[in-house]
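Participant: Need the 3D shape of this:
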Amino acid sequence: MTRTLYLNGAWLPESEAKVSVFDRGFLMADGIYEVTCVLDGKLVDYAGHAARLQRSAQELGMALPLTEAELLEVHREIVARNALDQGLIYLQLTRGVAERDFVYPPAGTPPTLVMFTQAKNVLENAAAEAGIRVALLPDLRWGRRDIKTVQLLYPCMAKMEAKARGADDAWLVEDGFVTEGSAATSHIVTAEGVLVTRDLSHALLPGITRASVLELAAAHGVRVEERAFTPDEARAAREAFITSATNFVVPVVAIDGATVGDGKPGALTRDLRRFYIETRRASAI
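Facilitator: Have a look, this model is predicted:
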């Protein structure tokens, strides 16, 4: 089935959705994006994603062309038009079409807003059952990783290098500490059962799933520490896992070839995935 896309106020078949070659997202990576999970045809953690989109836009001086109510309505409409039961909505906002220049175009230049869906079985995830292996690589991204920009070339390179090393994904390291994964938040559980994840700063993206999982952990009596941790701490951890919008909670069972814990998905990781799915399925809109 051909998908229906949203592009600057119009609903179009994917074959007819076109963006100018002079769009700054194409020429300058001058754009931001969000990915919202869809489960049972409803939006998961939508408020967090909408708020982060607004923050990213403000940080870069971009204007959203839709009000909060209109943005929610478009999300719901694209789900309905594509009969999406499970999967994701990808949204991208760029500064729009202008002559190529390092200087931003004049205020009032219309932005480009595009949205499309991808079907994905988010509940049945083989990686969540078996766990993933990660390789540690240097974090060579730009300094404002708290803004969800379309500058994704280095994360792609890191993921490909990790696969070349026989791993499934990469965890990135800067100044001796893990920042985050190539496209997910990194977490460890210490031998004492403390959930440790990096504190928020310009060094990493404020993950929406991260926030929900930390809230759930605390609600179930798990001690949480938001601080940087080293690769050695990660290797010595009892459990490790990643969080992201469409993967939810996925165990990490090996780091640079060293087994994490007993090499199997840990009990707390499995519980947090279950808690997340149950609560977010119930609260999806």
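Participant: switch to C-alpha atoms for all contacts and neighbour counts from now on
Facilitator: Will do.
Participant: A183 falls within a helix, correct?
Facilitator: No: secondary structure of A183 (DSSP: H, G, I helix; E, B strand; the rest coil): coil, not part of a helix.
Participant: Might one say that it is in contact with P155?
Facilitator: Yes: using CA atoms under 8 Å, A183 is in contact with P155, at 7.0 Å.
Participant: Leaving out sequence neighbours, find the closest residue to I188.
Facilitator: Residue nearest to I188 in three dimensions, not counting chain neighbours: A240, with 4.1 Å by CA to CA, 6 or more residues apart in numbering.
Participant: Could you check how many residues crowd around A126?
Facilitator: For A126, the neighbour count with other CA atoms under 10 Å is 10.
Participant: Sorry, slip of the keys, the one I care about is A164.
Facilitator: 12.
Participant: before we move on, back to that, which residues does the residue nearest to I188 contact?
Facilitator: S186, H187, I188, V189, A234, P251, V252, V253, V260, G266, T269 (CA atoms under 8 Å, 6 or more residues apart in numbering).
Participant: To compare with the earlier structure, here is another sequence to fold:
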Amino acid sequence: MSAPTQRMHYEEQMGRIVYVHGDFVPEEQARIGLFDRGFLFGDAVYEVTAVIEGRMVDNDLHLARLERSLKALGIPLPQSLAQIVEVQSQLIARNALHEGAVYLQVSRGEADRDFLYSENMTPKLIGFTQAKTMVGTKTQRDGISVDLAADPRWQRRDIKTTMLLGQVMAKQAARARGFDDVWLVEDGLVTEGASSTAYVVTADGRILTRAASQATLPGCTQRALARLCAMHDVRIEERAFTPQEAQGAAEAFQTSATSLVMPVVRIADRVIGDGKPGPITRRLQALYLEAAGVPA
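Facilitator: The predicted model follows:
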């Protein structure tokens, strides 16, 4: 039995320990309040950090984005960043997590239901782990198919809120149509994946992805990959691209904390390249795993 499988078996047998408002408790005992604004309004933000070989990947970027999202909504940090890191580390240790992800969510707090909120609310922090195979999956080897769908989300996509119903519906529709995932389109341009950053590689080897704006979420894996590309003289051009450009690309891929660098081999009804992950995508996969400390 592989190490990730052993850890998942451990979680299933022993039950997870989760973090709720200052306490580590078995998941069966975890409770949030009926009047938590995250539950009632989606008035909350979240982050997901990959864990590989028992270590968090790009966590500094995730915590920086958590702080930025909270600031954009006027929610104070529930604890110092150092204390939040300790919560994450304790969750990983208490659940013996070798490979998977650690999830954090901060809501504005609890109060009787009202669209308006008081300025002195106490934010609530919860966290849990999820055991999952992150490296060497079939989809990372062979690539995935993505559908194209109109972007149904609100205008502040740069804030990582828990309001994910648009993404849920788009992913569910894509799955029903036989696709693995979905890229979203607005005003004739691809914005991003429903839970990922979208990239294409042109015939002359240029990597295209959208620049940061309120139209997309600034991806942490995206930022980490950009740093690696700069270090290895791989050029990424930040500009929007059309669905037609995407379908005519030499290669395509997407990035996220839980899928790392994921090849895309079909977009809607068009096969990309020869239907296999291309050499640039393969190089970026290798660079990212090397930076994450995964043995070759």
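Participant: before we move on, back to that, from the contacts of A240 of structure 1, which land in strands?
Facilitator: Under the assignment DSSP state E, those contribute S186, H187, I188, V189, P251, V252, V253 to strands.
Participant: so what corresponds to the last one in structure 2?
Facilitator: Structural alignment places V253 of structure 1 opposite V265 in structure 2 (criterion: TM-score structural alignment).
Participant: cool, R24 of structure 1 as well?
Facilitator: Using TM-score structural alignment, R24 of structure 1 sits opposite R37 in structure 2.
Participant: Was I right to think its match contacts G109?
Facilitator: Yes: between R37 of structure 2 and G109 there is a contact at 5.9 Å, judged by CA under 8 Å.
Participant: OK, contacts around the match of V253 of structure 1?
Facilitator: Neighbour list for V265 of structure 2: G143, I144, S145, E251, A252, F253, V271, I272, G273, G275, K276, P277 [criterion: CA under 8 Å, 6+ apart].
Participant: Kindly indicate which of the residues you listed lies nearest P218 of structure 2.
Facilitator: F253 (16.3 Å; CA to CA).
Participant: Nearest to R274 of structure 1, out of the ones in strands among the contacts of A240 of structure 1: which one, please.
Facilitator: Using CA to CA, P251 comes nearest to R274 of structure 1 of those, at 12.5 Å.
Participant: contact partners of the lengthiest helix in structure 1?
Facilitator: Secondary structure of structure 1 per DSSP state H: the longest helix is helix 267-283. For helix 267-283 of structure 1, the surrounding residues in contact (CA under 8 Å, 6+ apart) are 39-40, 44-45, 212-213, 216-217, 239-241, 248-251.
Participant: what angle do it and strand 185-189 make?
Facilitator: 130 degrees (axes from the mean of the first three to the mean of the last three CA atoms, to 10 degrees).
Participant: host element of K171 of structure 2?
Facilitator: helix 165-176 (DSSP states H and E).
Participant: Mean deviation, that helix versus structure 1?
Facilitator: Average distance, helix 165-176 of structure 2 versus aligned residues of structure 1 after superposition (mean CA distance after the TM-score superposition for structure 1): 0.8 Å.
Participant: Give me the distance between that helix and the centre of its chain.
Facilitator: 16 Å (CA atoms, centre = their mean, to the nearest Å).
Participant: Can you name every helix or strand that the helix or strand immediately after that helix in the chain contacts?
Facilitator: Next in sequence after helix 165-176 of structure 2, counting helices and strands by DSSP H and E, comes strand 181-186. Of the remaining helices and strands, those touching strand 181-186 of structure 2 by 3 or more CA pairs under 8 Å, 6 or more residues apart in numbering; DSSP states H and E are strand 144-150, helix 165-176, strand 189-193.
Participant: List of residues touching the first one?
Facilitator: Just to be clear, that refers to strand 144-150 of structure 2. With CA under 8 Å, 6+ apart as the criterion, strand 144-150 of structure 2 contacts 170, 174, 179-186, 243, 262-268.
Participant: so how much does it differ from structure 1 once superposed?
Facilitator: For strand 144-150 of structure 2, the mean deviation from structure 1 after alignment is 0.6 Å (mean CA distance after the TM-score superposition for structure 1).
Participant: Quick check: buried residues in that strand?
Facilitator: For strand 144-150 of structure 2, a neighbour-count test (16 or more other CA atoms under 10 Å) marks I144, S145, V146, D147, L148, A149, A150 as buried.
Participant: returning to what we had before: buried sites along the longest helix of structure 1?
Facilitator: Buried-residue list, helix 267-283 of structure 1, by 16+ other CA under 10 Å: L268, T269, R270, L272, R273, F275, Y276, I277, R280, R281.
Participant: Structure 2: which residue goes with the residue nearest to I188 of structure 1?
Facilitator: Per TM-score structural alignment, A240 of structure 1 is aligned with A252.
Participant: which SS class is that match?
Facilitator: strand.
Participant: which residues touch R16 of structure 2?
Facilitator: R16 of structure 2 makes contacts with P26, E27, N95, F128, T129, as judged by CA under 8 Å, 6+ apart.
Participant: ok, now with 6 Å
Facilitator: P26, E27 (CA atoms under 6 Å, 6 or more residues apart in numbering).
Participant: In structure 1, what residue corresponds to it?
Facilitator: Match for R16 of structure 2 (TM-score structural alignment): R3.
Participant: which one is the equivalent of G131 of structure 1 over in structure 2 nearest to, not counting chain neighbours?
Facilitator: The alignment partner of G131 of structure 1 in structure 2, by TM-score structural alignment, is G143. Here the nearest residue to G143 of structure 2 in space, its sequence neighbours aside, is P263; by CA to CA, 6+ apart that works out to 4.4 Å.
Participant: ok, the one you found to M231 of structure 2 distance?
Facilitator: Here the distance between P263 of structure 2 and M231 of structure 2 works out to 22 Å (CA to CA, to the nearest Å).
Participant: Appreciated, that's everything.
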